[in-house]
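Colleague: The sequence and its predicted three-dimensional model are supplied below.
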Amino acid sequence: MIILGIVLLVLGFLLKISLLSTLGIILLVVGAVLAIAGGIGRAIGPRRHYW
């Protein structure tokens, strides 16, 4: 999810499409929050780790 966010963010900046940039930022933030929560051992849904 983090990689997809980075790709959409870069494509949004290169193609001057603000929607792609916005989606990229949202996916990047959500992916980072899930990765941090999974890294500290917090259960996310039925999974103990998120990757």
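Modeller: Thanks, I have the structure now.

Colleague: use CA for all of it now, contacts and neighbours both
Modeller: Will do.

Colleague: What ranges does the chain have for its helices?
Modeller: 2-15, 18-39 (DSSP state H).

Colleague: now these as TSV including mean neighbour count?
Modeller: TSV is the format used below for the helices of the chain (neighbours: other C-alpha atoms under 10 Å):
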stretch	mean neighbour count
helix 2-15	16
helix 18-39	17
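
Colleague: let's bring in a second one:
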Amino acid sequence: MALRVLLIGASGVFGTRIACELAHDPRFSLTLAGEALAALVGFAVETQLETLTS
């Protein structure tokens, strides 16, 4: 069972680095939150994350 993680500030510099580390780790179910929706969508596409909601 994956640990659910809500990453607030994921569109910022530091949040993006954390998201990159957690994105493909099967131990975590990652939810991203941030001010820049375009940056979050770009990250999700780039890392091939499965689900997007706005």
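Modeller: Everything's here; your move. A quick note: this is a predicted structure, and the numbers were derived from the prediction, not measured.

Colleague: Let me see the TM-score of these two.
Modeller: Scored against TM-score structural alignment, normalised by the length of the first structure, the superposed chains reach a TM-score of 0.31; 26 aligned residues with a C-alpha RMSD of 2.4 Å.

Colleague: Tell me the spacing between T22 of the first structure and L15 of the first structure.
Modeller: 13 Å (C-alpha to C-alpha, to the nearest Å).

Colleague: To clarify, my last question referred to I6 of the first structure.
Modeller: Taking C-alpha to C-alpha, one finds I6 of the first structure at 14 Å from L15 of the first structure.

Colleague: Same question for G31 of the first structure.
Modeller: With C-alpha to C-alpha as the criterion, G31 of the first structure and L15 of the first structure are 23 Å apart.

Colleague: For the closest residue to L3 of the second structure other than its chain neighbours, which residues are in contact?
Modeller: Excluding its sequence neighbours, the residue lying closest to L3 of the second structure (C-alpha to C-alpha, 6 or more residues apart in numbering) is F28, at 4.7 Å. Contacts for F28 of the second structure (C-alpha atoms under 8 Å, 6 or more residues apart in numbering) come out as A2, L3, R4, V5, L22.

Colleague: Can you tell me which of those residues is nearest A33 of the second structure?
Modeller: Nearest to A33 of the second structure, judged by C-alpha to C-alpha, of the contacts of F28 of the second structure is V5 at 10.7 Å.

Colleague: quick one: contacts for the closest one?
Modeller: V5 of the second structure touches F28, S29, L30, T31, counting by C-alpha under 8 Å, 6+ apart.
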